[in-house]
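Enquirer: with the sequence up front, the predicted model follows.
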Amino acid sequence: MLYVLVALFGMLGAVCRYLISVLIPNHGFPVATLLINLVGCFLLAVIMKYLARLPKFSPMLITAMGTGFVGSFTTFSTFSVESIQMIEKQWYGFAALYIVISLIGGLLASRLGFYLSDRWMARKEAPHVH
């Protein structure tokens, strides 16, 4: 069953990635890939830090969402190829900007996902006063 869920979520992630790349065409600077990877970093952090702690999400579903959806949604290989293509065109500034934003932005997006997950969990666990 896990393989089926990972495959289904993988198909969904791949389709979402494709749709974003169609909606945001690449005109030299790979905005779509950058956005996809930053959103993926945030989503994976929320899945692993928040959703995984909720009883209604089984470990199998967490794996399917993380590995299947986020794994097929994000793309390190495209990031790498696009970086090299910009370097080969001697667009060194754009290449450096893309690499720095991708790396630092990915870490910041993950950190934001962790931070918000902790806030949401604290709010969920706080006693409700009426």
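Expert: Sure thing, it's come through.

Enquirer: going forward, measure contacts and count neighbours with C-alpha atoms only.
Expert: Fine.

Enquirer: most centrally placed residue in this protein?
Expert: Gly40 (0.4 Å; CA atoms, centre = their mean).

Enquirer: from the contact counts, what lies against whichever strand or helix holds it?
Expert: Here Gly40, judged by DSSP states H and E, is contained in helix 31-49. Applying 3 or more CA pairs under 8 Å, 6 or more residues apart in numbering; DSSP states H and E, we find helix 31-49 packed against helix 2-23, helix 71-73, helix 76-88, helix 92-125.

Enquirer: list the buried residues for the first one?
Expert: Neighbour-count burial for helix 2-23, with 16 or more other CA atoms under 10 Å as criterion, is recorded at 5-14, 16-17, 20-21.

Enquirer: and that helix with helix 31-49, angle?
Expert: 150 degrees (axes from the mean of the first three to the mean of the last three CA atoms, to 10 degrees).

Enquirer: put this beside the first:
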Amino acid sequence: MDRSELALVALGGFAGATLRYAVSVAIPGAGGTLAVNVLGSFALGTFVTSVSSRRAQLFFGTGLLSSLTTYSTFAVQTASLSPVGGALNVGANYALGFAAAALGLAFGGRR
């Protein structure tokens, strides 16, 4: 990876993390995490099927969308919920995330 590719990943990562923070302010707690994970799953599904540029893949896929979505925050928030709330959070994240990714793949014209 050359410096320009590293810069693309870093800039995309900065943008995605900033967007995730903005969503967490607007929608605090597990709801905000669910929103970014579902949105990111749809966007990545669409993106991987419709964009072939390596530079765009680095900026959007590896950088922005990977830092927008978050597994670690999802895990910590889930662990802090009641057993029923945790189970619902896991179910919602996985079911909606997979559904959003499938819709994104279809929307992007799965290759």
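Expert: Looks like it arrived, so ask away. Keep in mind the model is a prediction, meaning the values are calculated, not measured.

Enquirer: hmm, back to that, closest one to Met65 of the first structure among the helices and strands packed on helix 31-49 of the first structure?
Expert: Nearest to Met65 of the first structure, of all these, is helix 2-23, at 6.1 Å by CA to CA.

Enquirer: got the helices and strands packed on helix 31-49 of the first structure as a markdown table, with distance to Ile47 of the first structure columns?
Expert: A markdown table is the format used below for these (distance: least, CA to CA, whole Å):
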| stretch | distance to Ile47 of the first structure |
| --- | --- |
| helix 2-23 | 13 |
| helix 71-73 | 12 |
| helix 76-88 | 19 |
| helix 92-125 | 9 |
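
Enquirer: which stretch among the ones you listed comes nearest Leu34 of the first structure?
Expert: Using CA to CA, those put helix 92-125 closest to Leu34 of the first structure, at 6.3 Å.

Enquirer: please state the offset of the closest one from the chain centre?
Expert: Here the centre of helix 92-125 of the first structure is set off from its chain's centre by 10 Å, with CA atoms, centre = their mean, to the nearest Å.

Enquirer: and what of stretch 116-129 of the first structure?
Expert: Put simply, stretch 116-129 of the first structure sits 24 Å off its chain's centre (CA atoms, centre = their mean).

Enquirer: kindly report the same for stretch 48-67 of the second structure.
Expert: With CA atoms, centre = their mean, you get 12 Å for stretch 48-67 of the second structure.

Enquirer: so what corresponds to the residue nearest to the centre of the first structure in the second structure?
Expert: Under the alignment (TM-score structural alignment), Gly40 of the first structure pairs with Gly40 in the second structure.

Enquirer: gap between the residue nearest to the centre of the first structure and Ala122 of the first structure?
Expert: From Gly40 of the first structure across to Ala122 of the first structure, the span is 23 Å (CA to CA, to the nearest Å).

Enquirer: contact partners for Ala109 of the first structure?
Expert: Ala109 of the first structure sits next to Leu38, Val39, Cys41, Phe42 when contact means CA atoms under 8 Å, 6 or more residues apart in numbering.

Enquirer: list the contacts for Phe60 of the second structure?
Expert: Val9, Gly12.

Enquirer: try Gly66 of the first structure
Expert: Taking CA under 8 Å, 6+ apart, one finds Leu44, Ile47, Met48 in contact with Gly66 of the first structure.

Enquirer: mind running it again at 7 Å?
Expert: Taking CA atoms under 7 Å, 6 or more residues apart in numbering as the criterion, Gly66 of the first structure is in contact with Leu44, Ile47.
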